[in-house]
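Novice: Got a predicted model here, sequence first, then my questions.
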Amino acid sequence: MRHATAPRAIQVPAALAGHADGNSTTPAFVILIAAAFALGACGTQAPRSESDTSAPLTPAPASLPPADLASSEASTTADDEPLPALTCGEAKAARYMGQAETPALHETVSRAVGHAKIRWVHPGDAVTQDYAPGRLNVILDETGRISAVRCG
């Protein structure tokens, strides 16, 4: 019959253990192996063979706005690249500046801009700060007259 013996402790050489007594809980060789794996992940990509005809992945182009939202005016970026300008009908609604708000004016402005995405903002109204380029904001003054129109 065999007698059970206690497992023997493995002694790590002091040079690998990180401590002179060899009783380190984080041996230096473990850190060394982890560093080797980490550096291996930073390697360069293998060169593509001539038989590899797959194209590299490129991001999909951003979609352009619908034609009914485009206008002749274009915004520019810092690189002076023209961007398609979105319009909510602001220029068409500007002709009603100074007119008093009435149900008939609501209908007239809606027909003039070609859509019903219009937010009528009275003094003191709470409005969301979300920007919706296709929405027309009609700003009214204290007398109920149109004082400003803008997209958003």
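Specialist: Good, I have the coordinates. Numbers count the residues shown, from 1 in each chain.

Novice: C-alpha only now, for contacts and for neighbours.
Specialist: OK.

Novice: All the strands of this protein, residue numbers only.
Specialist: Per DSSP state E, the chain carries strands over the ranges 70-76, 82-86, 118-121, 136-140, 146-151.

Novice: Presented hereafter is structure B, for comparison with structure A:
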Amino acid sequence: MVRSFVNAVMLAAALGALAGCGQRNGGAPGPDASTVTAASVTPDANASSASADDPCGATRVEKYMNRRDEPTLRAEIAGLFPGETIRWIRPGEAVTQDYLPGRLNIIVSEDNRIDAIRCG
């Protein structure tokens, strides 16, 4: 009886910890990788800009290379991809290894500038 109670408490704690790993909306640069998703999800919103070579539309944001990572810049980029997932990755952050071709990854350098833009 006590053992099953302890197992249930441990399971609840683990699920609670995982819930904190969910997506973060918004745009302020932070110490962790953030994912920006527009409120209304519209499938194939960027179908015309996606291709086999660029499934996430990364070429549409190449002009932002070397720009400072700021909330206004994040909002501007998110506005180009309504309903799509954008993952901001800062140096030293842990990120999942799953490959999602339609996800835009924006890699920020140590000096807080956009260093790379990739799909995945």
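Specialist: Perfect, I can see it now. Keep in mind that what you see is a predicted model, and the values were worked out from it rather than measured.

Novice: How alike are these chains, TM-score-wise?
Specialist: The TM-score (TM-score structural alignment, normalised by the length of the second structure) is 0.56; 78 aligned residues with a Cα RMSD of 2.3 Å.

Novice: Grab the most central residue of the second structure for me.
Specialist: The centroid of the second structure falls nearest to R87 when counting by Cα atoms, centre = their mean (2.0 Å).

Novice: what do we get in the first structure for it?
Specialist: Matched to the first structure by TM-score structural alignment, R87 of the second structure sits across from R119.

Novice: Is it correct that its match is in contact with L140?
Specialist: No: counting by Cα atoms under 8 Å, R119 of the first structure sits too far from L140 to count as a contact (10.6 Å).

Novice: can you tell me which residues contact the match of R87 of the second structure?
Specialist: Residues near R119 of the first structure by Cα atoms under 8 Å, 6 or more residues apart in numbering: R135, L136, N137, V138.

Novice: Any chance of these in CSV with neighbour count as columns?
Specialist: Below are these laid out as CSV (neighbours: other Cα atoms under 10 Å):
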residue, neighbour count
R135, 19
L136, 25
N137, 21
V138, 25
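
Novice: I33 of the first structure: which of those is nearest?
Specialist: Within those, distances to I33 of the first structure taken as Cα to Cα reach their minimum at R135, with 59.3 Å.

Novice: so the closest one touches C88, yeah?
Specialist: Yes: R135 of the first structure lies in contact with C88 (Cα under 8 Å); the separation is 5.5 Å.

Novice: what do these two both touch?
Specialist: C151, G152.

Novice: Include distance to A126 of the first structure when you put the contacts of R119 of the first structure into JSON lines, please.
Specialist: Putting the contacts of R119 of the first structure into JSON lines (distance: Cα to Cα, whole Å) gives the following:
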{"residue": "R135", "distance to A126 of the first structure": "16"}
{"residue": "L136", "distance to A126 of the first structure": "16"}
{"residue": "N137", "distance to A126 of the first structure": "13"}
{"residue": "V138", "distance to A126 of the first structure": "14"}
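
Novice: Take those residues and map them onto the second structure. Which survive?
Specialist: Compared against the second structure with both residues aligned by TM-score structural alignment, their matches' Cα atoms under 8 Å, the contacts of R119 of the first structure retain R135, L136, N137, V138.
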